[in-house]
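Engineer: sequence-free structure coming up:
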């Protein structure tokens, strides 16, 4: 689990293909502190397990699934990557809960200066857009970001100068491919509601005679219909 706050921008030392898998070596300094073999480091938002450590770099194995779902297979020596160590219990959470499980690959559509900030529009696949809401969270290359606007096939985010200067976002150009991860809370809510709806349908079909102490039928307190009435869905 990560917080979406980039600790350091590393540089790819080597990407060696091993059949359908790969070995990735990254030059770094800060994230090496307190890190050992077996620990997790997010590389551009993808959670990877450290397999080797050295004084100025670390190595990870990249599975076929990760290569298929992320941009890691496109990396080359010298490429800059966002790095973050796993969260420690009790540490401050400056972003949001990021699993490091990339949902899909998107792309930069356009960049627009707005004051000192830069608004960037991203194209995103349905697997991500299903959970994107205005003012909600989304992880782009491991960065915890707030959605400014939701588009038909993507979303916009405003980057402040600090983020542009200390992450790979400063190098974004139209067409740049990025790793995207939707907020895990949205996925849990969807799963809960889908099960809740099924249970509600079953109760409706069976017409349960269950009564409360007041003699009234017991109704679900949380359902998709209830949330829709309150403006949440």
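Structural biologist: That came through, no problem. Just so we're clear, the structure is a prediction, and the values are computed from it rather than from any experiment.
Engineer: C-alpha only now, for contacts and for neighbours.
Structural biologist: Will do.
Engineer: okay, now the closest residue to residue 42 other than its chain neighbours: neighbour count?
Structural biologist: Closest residue in space to residue 42, ignoring its immediate chain neighbours: residue 84 at 5.2 Å, by CA to CA, 6 or more residues apart in numbering. Applying other CA atoms under 10 Å, we find 25 residues neighbouring residue 84.
Engineer: One more to weigh against that first structure:
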């Protein structure tokens, strides 16, 4: 479990093809503190398991399904990556519940200044059904509040500090990002859709 509060921006040093996917060598410093092999680190929001470590970074494996359902395939050597260690049981919860299980991807459409803040608009496609104004979403692992929701897009706003400690200002128009919708919204949507399809008369053994 993660909070969506980015601890460090690392760098992708190497992509190594493996039979089951890719091994990613990532340069990092802060997230190495207290980390051991087998621990989880969110890499641009993707929960990955640390398979090896060095004084200057770590390696994590990504399987084919993870590569297909995330923006990993667009990453190049040198790409900046947002990193967060799994939340300790005695830690403070400053963001929202983030599982690190990416739902899919979105595409940056535009950015515009709004005073000292910057508003980013993304095309989220079908994932919009899980988005509500003032609700939560994780974009590349960052816990964010949805400012505006349209039938196909979402907009979020970042203050200068948030932009300094993340990679959002490095995103070019059209950039593909990982999104994880709020898990409560997904569960409620699934439950209500399932309710509509349930034949309660048959379930209860009589007419309703």
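Structural biologist: That came through, no problem. Owing to the predicted nature of the structure, the values given are computational and were not obtained by experimental measurement.
Engineer: List the residues that contact the residue nearest to residue 42 of the first structure.
Structural biologist: The neighbours of residue 84 of the first structure, taking CA atoms under 8 Å, 6 or more residues apart in numbering as the test, are 2, 4, 5, 6, 7, 8, 31, 41, 42, 43.
Engineer: ok, and the most crowded of the residues you listed?
Structural biologist: residue 4 (30 neighbours).
Engineer: Quick check: that one vs residue 182 of the first structure, distance?
Structural biologist: As judged by CA to CA, to the nearest Å, residue 4 of the first structure and residue 182 of the first structure stand 12 Å apart.
Engineer: Then residue 104 of the first structure?
Structural biologist: Where residue 182 of the first structure is concerned, residue 104 of the first structure sits at a distance of 9 Å (CA to CA).
Engineer: quick one: the helices in the second structure?
Structural biologist: Here the second structure has its helices, by DSSP state H, at 64-69, 160-164, 183-197, 200-204.
Engineer: Could you name the stretch from those that's closest to residue 170 of the second structure?
Structural biologist: helix 160-164 (9.3 Å; CA to CA).
Engineer: That closest one vs the first structure - mean distance after superposition?
Structural biologist: Following the fit onto the first structure, the mean deviation recorded for helix 160-164 of the second structure is 0.7 Å by mean CA distance after the TM-score superposition for the first structure.
Engineer: Go through that helix and flag the buried ones.
Structural biologist: residue 162 (16 or more other CA atoms under 10 Å).
Engineer: Spit out the contact partners of the residue positioned nearest the centre of the first structure.
Structural biologist: Among the residues of the first structure, the one closest to the centroid is residue 181, at 2.7 Å (CA atoms, centre = their mean). Applying CA under 8 Å, 6+ apart, we find residue 181 of the first structure in contact with 45, 98, 100, 101, 102, 103, 104, 128, 138, 139, 140, 142.
Engineer: residue in the second structure matching it?
Structural biologist: In the second structure, residue 181 of the first structure lines up with residue 180, judged by TM-score structural alignment.
Engineer: From residue 62 of the second structure, how far out is its match?
Structural biologist: Following CA to CA, the distance that separates residue 180 of the second structure from residue 62 of the second structure is 17 Å.
Engineer: same check, this time on residue 36 of the second structure
Structural biologist: 18 Å.
Engineer: Between these two, which has more neighbouring residues?
Structural biologist: residue 62 (19 against 14).
Engineer: Residue 23 is in contact with the more buried one, correct?
Structural biologist: Yes - Residue 62 of the second structure is within contact range of residue 23, at 6.2 Å (criterion: CA atoms under 8 Å).
Engineer: For residue 104 and residue 182 of the first structure, work out which one has more neighbours and name it.
Structural biologist: The neighbour count for residue 104 of the first structure versus residue 182, taken as other CA under 10 Å, is higher for residue 182 (25 against 19).
Engineer: can you pull the contacts of the more buried one?
Structural biologist: 103, 128, 129, 131, 132, 137, 138, 139.
Engineer: switch the cut-off to 10 Å
Structural biologist: Taking CA atoms under 10 Å, 6 or more residues apart in numbering as the criterion, residue 182 of the first structure is in contact with 98-99, 101-104, 127-133, 136-140.
Engineer: likewise residue 131 of the first structure?
Structural biologist: 137, 138, 181, 182, 183, 184, 185, 186, 187, 190.
Engineer: If you count neighbours, what's buried in stretch 132-146 of the second structure?
Structural biologist: Buried, per 16+ other CA under 10 Å, within stretch 132-146 of the second structure: 132, 135-146.
Engineer: for stretch 58-72 of the second structure, same thing?
Structural biologist: 58, 59, 60, 61, 62, 66, 70, 71, 72.
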